[in-house]
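>>> Requesting a structural model of the entry that follows:
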Amino acid sequence: MGEPMSAILLPGQSVLEELEIEPSRVRQIKPPWKRSHYQSAVNWITKYEFDAKGTDNLNKLRGYLEAFFALCATEDWEKAAKFLTIRLNTPNHEEWHNQLEIWNYYSEQIEVYSKLVSKLGDDFDAFCFHGLGYAHFALGNYHQAIEYYQQELAIAQAGNDRKTTGKALSGLGSVYQRLGDYAKAIDFHEQHLKITRELGDRPDEATALGNLGLPYRSQGNYRQAIQYFEQALALMQAADNWRGKEVALNNLGGAYFFLGDYPKAAEYFEQALAITQTTGNRERQGRSLGNLGSIYRAQGDYQQALDYHQQHLVLAQEIGDLAGESDALSGLGNTCYAQGNFSQAMHYHQQDLRIAQTIGDRPGIASALGNLANIYQVQNDYDQAIEYYQQQLAIEQAIGNRQGESAALGNVGTVYQSRGHYPQALAYFEQSLAIGSQIEHREGQAKALGNLGIIHYLLGNFEQSAAHFNQGLSIVRDIGDRAEQGRLVGNLGNVYMALGNYSEAMNYFEQALSIAESIGNRLGQGKAFGNLGTAYLTLGNYSRAVHSFQQQLDLATAISDREGEASAIGNLGIVFQSLGEFTKAIDCHHANLQIAQTIGDRASEAHALGNLGNMYQSLGDLTKAHEYLEQALSLSREIGDKKGEAALLGNLGIVHRVRKDYAKAKDYFAQHLAIAQDLGSPHSQAIALYNLGLTFRHLGDFQSAIECYQQSQKHYEDLGIQQEWVNVLNNLGVMHSLLKQHNQAAEYYKQCLDLARSTNNHDAENLALGNLAGAYLQLGQNHHAVECYEQQLTLLRTMERSVEQGKVLLALANTQFRLKNLRQAIESYCQFLVWIILVGFGFLRRS
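Just a heads-up that it's a prediction; the model follows:
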């Protein structure tokens, strides 16, 4: 038949003797219905066999379960209760009803305990209520768990049973922690701790201390949590309690993990793993392996992470630990997701979901749904992503998990953000923040503030964006979360980049890099190098940009971060394009495109196509540029990326403007503006209005051009984006010059000059001085024109722009001649002749 029941179950005769059941006397039992049930119990105890290699864990206990139910049917409640104390041939010799818990068969536990309620008095009812409370807690039935723990507490308090009172209080504390009501959780655990100290129960005191640390850890008060975990560890070490030490070490590892101190977290998890290997507790060994896998994933060492999660999976499958198998599959899926291997991630998370549904683990179901939604979102299947996130949200709300509800609301918001539906995203992030603040979940508050910062950044509300990032940064610094601190510092750098404050941006990017290096976060290092590369690119320091992007690429390749690879290669393409190395640029953009298509990242695919379009526009191949941009536009529309669609419409408008097809250009820019208005993005509106202004200028409609420029200027002024604002002011000056309104033109050029100088924008300063000199000449204010030309000449010499100096020298000489300042004019003409000899001939030959 297979392996006999003695492999895990006690010999049938031993069980019958312990239960005081004599098979030969069963025939004498009356009435017949009772005799029949006794005989059934005897048969299940003595004759049930199973194939250990071909059955799940539940079937290993099927004989005992059926025997128990048969004894209940006889209404011999004492024997049924006594049967629960039968121990198994497992390493820890657990009572079989506890083994159901270890193997995650909570529904069967509920059925067992429910049979015995109200059958053997209050004390036994308290025992059953505790078991029922834990089983419902494990299944995510939190409110039912509270009811059972409260019934246990009432019985214990009525009987002045202090130890049982403490157990009930501990159970209630654990449920309220999961519900996100940390104040109540702390109160219950503190009451339990007080009782254990009054009783002098050191093992229970250690348990209470460990439990008390958990709500503090959930709140983000990691230092306080660590103090409690360390006290628990000390007590467990003093008592030489190996299981308790392992739990405390894992708790400490978790706290340091959330702090972003990955080396220290790994140290504690390694110690916990060593204990489980010594004690032979394979279920706990799997948990420690999974924890180590999470550490390596957070650090960007994906291969190591996969190895640990795979070990956890194999171990869980060998011992039939379904909950552990679910956790391992989740870890594998999250690691593959981080690598950009979305199809494999989907496979693991779908398996995880099936197991969670099989064992009725509602928190596990919610987690798996959220993970699947993450994949659909990155693959731009936004409808499917929202459906899964909404299911996740519904479960979290149904079980009353406020922390989970806050996270799920944030997840829904990220989909609307990806779609460019910023007002909806903003509403979800604000709901997420409100819950996080209400339950004092500081990590959740910081996450929501970070999301709000990103939305305001995308909307171009940079001051609000920076304010949210700084609020989040204050929280994570306070709780010591280094990993999140690095992310928020990097985000602040992006805000300062958008505001044109490049030195401050660089400072933040350097801080982000330093933090990532200090905690061994290679993924964070790669992102920081990418941000630094973008800053160097913007500043025109192409060699440093290439160096930074190459470091980003090397890190991404080392940790198999395909998204990071694609980003770095695309950025290198932009640098090579700026350097005029078009063949290299095209190769990079094609490589970026190939990776995006391979991993199924359609938003990145559209971005790569857009880069190729821009590349061919720079080469003057407008046909190819138009072709790639149209492909990118089609893809952006297909995936519902409104922000990307708006940008591509703008790029297509530029292509048509270069072709001098101004009517089509105007149509594309108008579409860009309409989407930007729908999105509520003032930054995108400012760009579209500026481009419309340029187009109206080419169409000769100067008044419409001025109106567009003025609206664009208002947006840039409100947003504080000075490097763009200065360009609009210059163009407004040009429009008034064309309309012969030279006084107005001069005023705009002055504003442009002041702003350029305040932002240290030498290119804009040079342009403004030249245009202002021209306006003064038209107004007959030749002295002012001379001053402008002299300042412009000094600036060009500082900038080492020798080619442009000739034109300014000639204009200065001519103006001085008009003023009859002949000596100065002769001097300037002589300088111009020297310029021709030293610079001009070479320039003319090259031209």
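
>>> C-alpha from now on. contacts and neighbour counts both.
Will do.

>>> Mind jotting down where the helices sit in the stretch 701-847 of the chain?
For the stretch 701-847 of the chain, helices defined by DSSP state H, counting those that start in this stretch occupy the ranges 702-719, 722-738, 742-758, 762-778, 782-798, 802-818, 822-835, 841-846.

>>> one more, for comparison:
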Amino acid sequence: MTNSNTPSQLLVSRLEINLDEVPIEQLDHYIAVENFLNDEEELPRDADNLKKVQKYLEAFHHICEVEDWKRAIAISSIRIFFNEELHNQLFSWGYYPELAELYNKLLNTPSPELNTTFLYGLGNLHYAKGDYRQAIDFYDKCLKESQGIKDFQTVGAALNSQGLSHFRLGGYDKAINCFQQRLVIAWENNDYQGEGAALNNLGLLYSTQGKYRKAIKYQNRSREILHIIGYRSGEGNALGSLGTSYAGLEGYEKAIECQKKYLAIMQEIEDCLGEGDALGNLGTTLAKLNRNSEALEYWQAALAIYKKIGSRSSEALILTNLATLYQILGDTKLAYECCVQALAIATELDIPLANECQELKKILELIYKVNHKYPNVLHEMQQGTAN
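Below is the predicted model of the structure:
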């Protein structure tokens, strides 16, 4: 007997589809929706996460075909894993193409409140991929619409994420302005999650400027708030930021401790981008301790995740780190290959990392030119990267 308490059965009840009242030309789509949601076939244990939610996505696409937006939104917001709505869970798992399709179908629905959610989601999607300018455009649209309906929680979230996008592009003044506005809105609306996020991002900015003790003060406060309210993802991010700041003060053991806690949380909640970031941070800290083989292992693990989910800017950063490490290890050819790959991605995304990659490329080329033992290697490398 089918368990009526399963998420899909509860969703069927919530959708309240009466096939007798459905127009004949739409009947096939509604029947398909019910068939997919009533399918309780047990998946293999090793089924990937996308398989676990495939029937919901199929139902969603059928309901969109008849432009039944109320029910489409209900499907997209079902909570199945980690108490996350389906669209947010797709983001955490790193299924960016599927999520982009979902958001684009729901965009410009009749509900202004929900439209801001989808604009914000598209901004987050572009941010995760490293397309920061496109992310800022979506956050701008989200801000205008959410301000118009006085949705201050979404206003605050969009400001925070917009600040992060400016930060990644090197626009620190714009970033700090966004974070400070976000903090004020959080205080005015008793939004503890927003307060924690804003404090963490202010700390991140101060850490980048070398103000590590000030950064730690903000990040510790952020971690405390987010831990108290049980926001695991935010707590993890704060721990990662703390680790970076401690490393700046050469407190490497404490930095590693924070990054490992960050990694554990991201793995627990199955946040792929966060897991990649935690692995990357651990690699960076270990490289500063000259524990190069361990750093290499963590960076390669991070790179695999970034490639899988399509986080291009993060991929470029790890490739740059690997290029520097391979240079230190004496494998200049492999260093050059990583550098050229990173440069191509950073140039395509038009991010500041491109300048760093360009300088590193010049250094690596110079090394080959002065190395009389291998006079043809530079030419071979350039030919190889062109193919």
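
>>> Drop the TM-score for these two in here.
Overlay of the two chains. TM-score (TM-score structural alignment, normalised by the length of structure 2): 0.83; 373 aligned residues with a C-alpha RMSD of 3.3 Å.

>>> before we move on, back to that, any chance of the helices of the stretch 701-847 of structure 1 in TSV, plus distance to residue 546 of structure 1 and mean neighbour count?
Formatted as TSV, the helices of the stretch 701-847 of structure 1 follow (distance: least, C-alpha to C-alpha, whole Å; neighbours: other C-alpha atoms under 10 Å):
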stretch	distance to residue 546 of structure 1	mean neighbour count
helix 702-719	30	21
helix 722-738	24	23
helix 742-758	28	21
helix 762-778	23	22
helix 782-798	26	19
helix 802-818	27	19
helix 822-835	35	17
helix 841-846	28	10
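
>>> Can you lay out the ones you listed as CSV showing distance to residue 32 of structure 1?
Formatted as CSV, those follow (distance: least, C-alpha to C-alpha, whole Å):
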stretch, distance to residue 32 of structure 1
helix 702-719, 88
helix 722-738, 94
helix 742-758, 101
helix 762-778, 103
helix 782-798, 110
helix 802-818, 113
helix 822-835, 122
helix 841-846, 114
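
>>> Tell me which of the ones you listed sits nearest to residue 542 of structure 1.
Closest to residue 542 of structure 1 of the helices of the stretch 701-847 of structure 1 is helix 762-778 (C-alpha to C-alpha; 17.4 Å).

>>> what's the spacing between residue 617 of structure 1 and residue 816 of structure 1?
Using C-alpha to C-alpha, to the nearest Å, residue 617 of structure 1 is found at 42 Å from residue 816 of structure 1.

>>> nope, residue 493 of structure 1 is what I meant
Residue 493 of structure 1 is 47 Å from residue 816 of structure 1, by C-alpha to C-alpha.

>>> How about residue 526 of structure 1?
Distance, residue 526 of structure 1 to residue 816 of structure 1, by C-alpha to C-alpha: 56 Å.

>>> Which stretch of structure 2 lines up against the helix or strand hosting residue 467 of structure 1?
Under DSSP states H and E, the secondary-structure element containing residue 467 of structure 1 is helix 462-479. Per TM-score structural alignment, helix 462-479 of structure 1 has no counterpart in structure 2.

>>> which other helices and strands contact that helix?
helix 442-459, helix 482-498 (3 or more C-alpha pairs under 8 Å, 6 or more residues apart in numbering; DSSP states H and E).

>>> Kindly reformat the ones you listed as JSON lines and extend each row with mean neighbour count and distance to residue 537 of structure 1.
Below are those laid out as JSON lines (neighbours: other C-alpha atoms under 10 Å; distance: least, C-alpha to C-alpha, whole Å):
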{"stretch": "helix 442-459", "mean neighbour count": "26", "distance to residue 537 of structure 1": "20"}
{"stretch": "helix 482-498", "mean neighbour count": "25", "distance to residue 537 of structure 1": "11"}
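
>>> Now distance to residue 103 of structure 1 too, for these, in a markdown table please.
Below are these laid out as a markdown table (distance: least, C-alpha to C-alpha, whole Å):
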| stretch | distance to residue 103 of structure 1 |
| --- | --- |
| helix 442-459 | 32 |
| helix 482-498 | 35 |
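
>>> Pull the contacting residues for the most centrally placed residue in structure 2.
For structure 2, residue 128 is the residue whose C-alpha lies nearest the centre (C-alpha atoms, centre = their mean; 3.9 Å). Contacts for residue 128 of structure 2 (C-alpha atoms under 8 Å, 6 or more residues apart in numbering) come out as 273, 311.

>>> Map it across to structure 1 for me.
Match for residue 128 of structure 2 (TM-score structural alignment): residue 138.

>>> same deal with residue 190 of structure 2?
Using TM-score structural alignment, residue 190 of structure 2 pairs with residue 200 in structure 1.
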